[in-house]
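Q: Structural data only, the sequence is not supplied:
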């Protein structure tokens, strides 16, 4: 099965499933994707609410800094240039600040919606960081 097909199956599994912070939110879902794709447990800092997640992000200096640590655990290197399907990326948004998601084709970033499911965001012109899925 191709990576694109595996990603589609992963996304479908969470469609309509309410977000649980620390388990399947906009950072936990990409970490779970990496765990499933690589067979390695990818650990996140522990949090159970949006406020706790934001406190960790602030303490570490930004979502990209948090993901630098997560990427190192997964064995993922930063990708320079266009992302590939299944990569994990961070973007800046005017409304929500930095958010993370999983890259689809055509510079689309698939982000987890708070009410469950996914939102295709893009095409993204500028990524803060892209981490190549190992």
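A: Yep, it's here. Everything numeric here is computed off the predicted structure, so don't read it as measured data.
Q: For the rest of this, base every contact and every neighbour count on C-alpha atoms.
A: OK.
Q: What ranges does this structure have for its helices?
A: Counting by DSSP state H, the chain has these helices, from start to end: 3-14, 28-38, 50-60, 63-74.
Q: here's the one I want to compare it with:
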């Protein structure tokens, strides 16, 4: 199966219902893809609510800084050459950050509050290569 087909199957299998923090939020969505494609387990901290997730992000300084703690330094930082199927952090409204999976044509699939959305990010904060 091609990476395009694996990614489509992964997105199609994502939960369509309300987000469950610590299980099906934007970070877990991207990390699950990373684990599937690299075979490398991600040792991310546990949390069970939005408040707990926000506390972890605040302690780290940002979502990108939190991901860096367990994924290592990003392969791309604000790089327009982020690869297809890489995972990363984008800037969203209100100075917040969200994680997802980069797709073709500089779009990103991300797990929102109720299912997966695809959008064209305005600002890439950091990205980690899935196939290095």
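A: Yep, that arrived. Because the structure is a prediction, the values reported are computed rather than measured.
Q: Out of the helices of the first structure, which gets nearest to residue 128 of the first structure?
A: Taking Cα to Cα, helix 63-74 is the member of the helices of the first structure nearest to residue 128 of the first structure, at 7.4 Å.
Q: contact partners of the closest one?
A: When contacts are defined by Cα atoms under 8 Å, 6 or more residues apart in numbering, helix 63-74 of the first structure is touched by residues 31, 34-35, 38, 40-44, 57, 60, 77, 90, 98-100, 128-129, 131, 134.
Q: Would you list the buried entries among these?
A: For those, a neighbour count by 16 or more other Cα atoms under 10 Å gives the buried set as 31, 34, 42, 44, 57, 90, 98, 99, 100, 129, 131.
Q: Select from the residues you listed every entry located in strands.
A: 90, 98, 99, 100, 129, 131 (DSSP state E).
Q: Which two of those residues have the greatest separation?
A: Going by Cα to Cα, the pair spanning those furthest: 98 and 131, at 14.9 Å.
Q: what about the closest residue to residue 125 of the first structure other than its chain neighbours, neighbour count?
A: Using Cα to Cα, 6 or more residues apart in numbering and skipping the chain neighbours, the partner closest in space to residue 125 of the first structure is residue 107 (7.7 Å). Residue 107 of the first structure is flanked by 19 other residues according to other Cα atoms under 10 Å.
Q: and residue 107 of the first structure, how far is that from residue 96 of the first structure?
A: Distance, residue 107 of the first structure to residue 96 of the first structure, using Cα to Cα, to the nearest Å: 19 Å.
Q: Make sure residue 46 of the first structure is actually in contact with residue 22.
A: Yes: look at residue 46 of the first structure against residue 22 with Cα atoms under 8 Å: they come within range, at 6.6 Å.
Q: before we move on, the earlier item: residue 119 of the first structure is nearest to which of the helices of the first structure?
A: The nearest among the helices of the first structure, by Cα to Cα, is helix 3-14 at 10.4 Å.
Q: Could you check that closest one and say which residues are buried?
A: Buried residues in helix 3-14 of the first structure (16+ other Cα under 10 Å): 7, 10, 11, 14.
Q: Just put the residues you listed in JSON lines and tack on distance to residue 53 of the first structure.
A: Formatted as JSON lines, the buried residues of helix 3-14 of the first structure follow (distance: Cα to Cα, whole Å):
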{"residue": "7", "distance to residue 53 of the first structure": "25"}
{"residue": "10", "distance to residue 53 of the first structure": "23"}
{"residue": "11", "distance to residue 53 of the first structure": "22"}
{"residue": "14", "distance to residue 53 of the first structure": "20"}
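Q: between residue 46 and residue 22 of the first structure, which one's more packed in?
A: Each of residue 46 of the first structure and residue 22 has its neighbours counted (other Cα under 10 Å); residue 22 has more, 19 against 12.
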